[in-house]
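Participant: What follows is a protein structure lacking sequence information:
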């Protein structure tokens, strides 16, 4: 087994051209070489409509949007806040923007007006490109966003907005690379927002080389082959969408499933869709596999599946056994961040050790180190880190946008510190321990306690709060808040629900505390800082 892994590392090769642009070098090239190859299958919410989108069709529509951007005066380096559901326009906007050099900032469809205002102003975004259900949020905050010049709406007409469909129809589906400003592999292509505990969401720039670096993700962990049908369950606003719905599947020649599902997960519907589309490659958060494991899987024909992967938190062995009995597939765990491509994984041909995220990917040196950058002994807790090398590590970002303090913290001693901790066993398998910055992972969402605390404190009843992760069998972790009340308020079930609803409306709903415990006082250090470690231990008890 170790020979298979070492052979993968020895045979690794990846060259990123200095002028690489995924939209031209992959999408447009394939549109010319294999115009009828299916890039993705768009599935309507009720499952009644299924439409194949070829590379020729995708490229033509992306060109129309790119030319539309040019007609609005948009240029390389402009920022665009993009909030689009799982519909074809998501691809057309992102690929079209890449061609022009406009930097897309994908956001989850759960963002509130408050969240959007922060992101637009933090980046100085020039455009907001959203589906109709988000237009009202943008209108609510646009007067507080002085850099916004263009509002583009998908799906309806609205006063003061440019209609996406009209804009595209009025522009040519031809675009020469010579007609746009060149983009280098090091130029910014995307920005994602991530979270921490000591600041609001940080901006993670992803350059054009990031697209091609995802060949590592697609080849090794995802094990994608030309002709596969791949389905990743994720919101379009997360970097996971770049992993599972864009770069790796397209690089490897797989067809992507684009299902416009709503927020309520229907296990039966998803399993039937795997059958109908003959899905061969499937990626879901552990929460979904746990739901499937509680169902009777015998009525479903899941024989098309060849490779299944999961990420976010370890899967318990019983769920893995149940899934394998039903499908014949193991679930291969993997690890990476918004700031990276896949960097640790389990691979075909290697022993899977349930609970382990696997071994470092070929092409990168990943290890467990101490605060000073020294590799720790086997079975010792340390930081998961990526070795900085003369060739900048493939797919690793260069640093947070306009945040030197955060950069100084994560790039140190010749390593990039991921902010997560782990142990490494004698055979090189890495075992996740926890998050250095206390980020909570619930149902695949990464949630910053700081963001939840910032929302809680705005409620008049909340004097002080501390937010921690509480283990949960179904979701992995849930958000638990410890709250002290302001004068004049008394703890009650009604007040708990009122505060929960308040947080749901102020920030993305998935971040609200599912449990609130009212306290007379919170534990603190001698300097007055809240001892969250004490509260975390209580929540785990």
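Facilitator: All right, it came through fine. In this text the structure is predicted, and so the values were computed from the model without any measurement.
Participant: okay, CA-based contacts and neighbour counts for the rest of this
Facilitator: Noted.
Participant: how about the residue nearest to residue 125 when sequence neighbours are not counted, what does it touch?
Facilitator: Distance criterion C-alpha to C-alpha, 6 or more residues apart in numbering; nearest residue to residue 125, sequence neighbours excluded, is residue 79 at 4.5 Å. Contacts for residue 79 (C-alpha atoms under 8 Å, 6 or more residues apart in numbering) come out as 102, 103, 104, 105, 123, 124, 125, 126, 127.
Participant: Quickly find the element holding the third one.
Facilitator: In this case it means residue 104. Element membership of residue 104 [criterion: DSSP states H and E] is strand 103-106.
Participant: Skip ahead from that strand and say which helix or strand is next.
Facilitator: helix 113-123.
Participant: Please state the offset of that next one from the chain centre?
Facilitator: With C-alpha atoms, centre = their mean, to the nearest Å as the basis, helix 113-123 stands 18 Å off its chain's centre.
Participant: Return the list of helices and strands in contact with that helix.
Facilitator: strand 79-83, helix 135-141 (3 or more C-alpha pairs under 8 Å, 6 or more residues apart in numbering; DSSP states H and E).
Participant: and of the ones you listed, who's closest to residue 524?
Facilitator: helix 135-141 (37.2 Å; C-alpha to C-alpha).
Participant: returning to what we had before: please report how far the residue nearest to residue 125 lies from residue 66.
Facilitator: Here residue 79 is placed at a distance of 14 Å from residue 66 (C-alpha to C-alpha, to the nearest Å).
Participant: Please enumerate residues in contact with the longest helix along the chain?
Facilitator: Longest helix in the chain, counting residues (DSSP state H): helix 55-71. By C-alpha under 8 Å, 6+ apart, the list of residues contacting helix 55-71 from outside reads 27-28, 30-32, 34-39, 75, 91-97, 99-100, 167-175.
Participant: and with 7 Å instead?
Facilitator: With contact meaning C-alpha atoms under 7 Å, 6 or more residues apart in numbering, helix 55-71 is reached by 27-28, 30-31, 35-39, 92-93, 95-97, 99-100, 167-168, 171-175.
Participant: Likewise for stretch 213-232?
Facilitator: With C-alpha under 7 Å, 6+ apart as the test, stretch 213-232 has contacts from 244-245, 247-249, 251-257, 279-284, 309, 334, 341-342, 345-347, 394-395.
Participant: in the stretch 101-250 of the chain, which spans are helices?
Facilitator: Along the stretch 101-250 of the chain, the segments classed as helices by DSSP state H, counting those that start in this stretch run 113-123, 135-141, 164-169, 208-213, 215-216, 239-244, 247-252.
Participant: take the one below as the second:
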């Protein structure tokens, strides 16, 4: 995988591969040299192919270098958000049992016996560890319906499958300058903002983490493609936008893009936003693209080469009928399986997204079947949030769900039952100790009871609907 990503590095040795706006620029030659030296340094530490390396790194260029270096050396990187709390990252360490932790200052450390190093090692350059494309390349974590982080194991072949996005979503070219607004440690950034541009020989542009002038950086950097979660577009539209003469179009993923945001962006910039639908287990595989824009209300069509189905109760549904989106097991981008779980069985992998499939192949997203929440592009299990509040004195039961506080603005809310309203500062402090920032509720709402069905199951939809009411 790493050799594939850097296949153009020798030919484009002097071309900028990575620009961190306002900070530094790396050529393809520099990027490859640092990856090879870091790979050699990791092996000098005694690590062996197949060993796992847990990342506790910040939003710096060290992140993608370490990621590619691990894969180059045959190691298995486990990239994890710097925002995770100590209990959260300890659980991930327990599941992965890393041989090494890359530990940056100021970032939560797992309670695990694995040795850690503060700086990336530098050794003699080594050739890439080549092998079966079906072998394990990296592990990422997603929240599952069980309420705990769930490891998703991907093979080296997953990077090749991303070629289907080049035309099917990005309209990606070698002369592109792709700016991604996310942090390095977000899988959306790693794939769309770094690995894919480098795989085709384009330039990745990352805004300086300290900068708040994202729109101006987008203009100054002469970026031709801009990738972000819908919430970023919403924030940018709150202020006047500079001229963006180099921008061809935007990309959106992570959560549903509203028609109002898409229309407002097109009106203000004259460019389209192309949306994609996917998941950690298979990245994006449904999308709109410059050659085939999405019809009103739809998320696009299956990318060329993808084989999908819409299934309910184990059988395909008629066109236009709602069902569960599924992708065929033979898709090269589909995960190997979940960490420490039996390999999946059956012809189709059921995603948990409820959709309809139109006669023309357009997919319309209807929502998550398992009540998963979405916070700024991150999928968050309500069970995980609720479990974090189980030890709060006086709190009898609670339910987490996403609510709309104003038009196109959604936050995680915690509805809770107690004899009397609890101090909000107490709840906030508790959340800060146990949950990453993006998982922490923004609203705490006292209730005398929570709505439940006849079988005693919590009715999250009713809870959400009775809260929201009219929005602006």
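Facilitator: That came through, no problem. From a predicted model like this one, the values you see are computed outputs, not experimental measurements.
Participant: Tell me how they score on TM after superposing.
Facilitator: Once superposed, chain against chain, the TM-score is 0.93 (TM-score structural alignment, normalised by the length of the second structure); 469 aligned residues with a C-alpha RMSD of 2.1 Å.
Participant: Among the helices and strands packed on helix 113-123 of the first structure, show me which one is buried the most.
Facilitator: strand 79-83 (a mean of 26; mean count of other C-alpha atoms under 10 Å).
Participant: What mean distance separates that one from the matching residues in the second structure?
Facilitator: By mean C-alpha distance after the TM-score superposition for the first structure, the fitted strand 79-83 of the first structure averages 1.3 Å away from its aligned residues in the second structure.
Participant: Show the end-to-end separation of stretch 192-212 of the second structure, please.
Facilitator: So stretch 192-212 of the second structure: terminal residues 22 Å apart, C-alpha to C-alpha.
Participant: same question, stretch 328-341 of the first structure
Facilitator: Stretch 328-341 of the first structure end-to-end distance (C-alpha to C-alpha) = 27 Å.
Participant: now the strands for the stretch 201-350 of the first structure?
Facilitator: Remark: strands assigned in the stretch 201-350 of the first structure by DSSP state E, counting those that start in this stretch are 202-207, 229-232, 255-259, 281-283, 307-311, 331-336, 342-345.
Participant: Need the outlier residue of the second structure, farthest from its centre.
Facilitator: residue 419 (38.7 Å; C-alpha atoms, centre = their mean).
Participant: quick one: that residue is in a helix?
Facilitator: No: per DSSP: H, G, I helix; E, B strand; the rest coil, residue 419 of the second structure lies outside any helix segment and is coil.
Participant: thinking again about what came up before, of the helices and strands packed on helix 113-123 of the first structure, which is nearest residue 320 of the first structure?
Facilitator: Of those, the one closest to residue 320 of the first structure (C-alpha to C-alpha) turns out to be strand 79-83, at 34.0 Å.
Participant: Let me know the angle separating the closest one from helix 113-123.
Facilitator: 160 degrees (axes from the mean of the first three to the mean of the last three C-alpha atoms, to 10 degrees).
Participant: whereabouts in the second structure does strand 79-83 of the first structure align?
Facilitator: Using TM-score structural alignment, strand 79-83 of the first structure corresponds to residues 52-56 of the second structure.
Participant: what about the aligned partner of residue 246 of the first structure in the second structure, neighbour count?
Facilitator: Here residue 246 of the first structure is matched to residue 194 in the second structure, going by TM-score structural alignment. The local packing of residue 194 of the second structure (other C-alpha atoms under 10 Å) involves 25 other residues.
Participant: now residue 219 of the first structure
Facilitator: Residue 219 of the first structure: 16 neighbours (other C-alpha under 10 Å).
Participant: on that earlier part again, from the strands of the stretch 201-350 of the first structure, which stretch is densest packed?
Facilitator: When the strands of the stretch 201-350 of the first structure are compared using mean count of other C-alpha under 10 Å, strand 342-345 is most buried, at a mean of 27.
Participant: Just the residues contacting that one, thanks.
Facilitator: Counting by C-alpha under 7 Å, 6+ apart, 217, 221, 333, 334, 335, 336, 357, 358, 359, 360, 361 sit against strand 342-345 of the first structure.
Participant: now the residues you listed as TSV including distance to residue 472 of the first structure?
Facilitator: Formatted as TSV, those follow (distance: C-alpha to C-alpha, whole Å):
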residue	distance to residue 472 of the first structure
217	29
221	27
333	19
334	21
335	21
336	22
357	20
358	23
359	27
360	28
361	30
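Participant: right, and out of the contacts of residue 79 of the first structure, which lies closest to residue 454 of the first structure?
Facilitator: residue 123 (20.4 Å).
Participant: Quick check: chain neighbours aside, which residue is closest to that closest one?
Facilitator: Sequence neighbours aside, residue 79 is the residue nearest to residue 123 of the first structure in space, at 7.0 Å (criterion: C-alpha to C-alpha, 6+ apart).
Participant: Please report the distance of that neighbour from residue 141 of the first structure.
Facilitator: Counting by C-alpha to C-alpha, the gap from residue 79 of the first structure to residue 141 of the first structure is 17 Å.
Participant: go on, residue 255 of the first structure?
Facilitator: On the measure of C-alpha to C-alpha, residue 255 of the first structure and residue 141 of the first structure end up 38 Å apart.
Participant: try residue 186 of the first structure
Facilitator: The separation that residue 186 of the first structure has from residue 141 of the first structure, given C-alpha to C-alpha, amounts to 33 Å.
Participant: what about the residue nearest to residue 172 of the first structure when sequence neighbours are not counted, neighbour count?
Facilitator: Counting by C-alpha to C-alpha, 6+ apart, residue 172 of the first structure lies nearest to residue 64, which is 5.3 Å off, once chain neighbours are set aside. As a burial measure, residue 64 of the first structure scores 25 neighbours (other C-alpha under 10 Å).
Participant: follow-up on the earlier one: can I get the helices and strands packed on helix 113-123 of the first structure in JSON lines with distance to residue 370 of the first structure?
Facilitator: Shown next, in JSON lines, are these (distance: least, C-alpha to C-alpha, whole Å):
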{"stretch": "strand 79-83", "distance to residue 370 of the first structure": "37"}
{"stretch": "helix 135-141", "distance to residue 370 of the first structure": "44"}
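Participant: I am finished for the moment; much appreciated.
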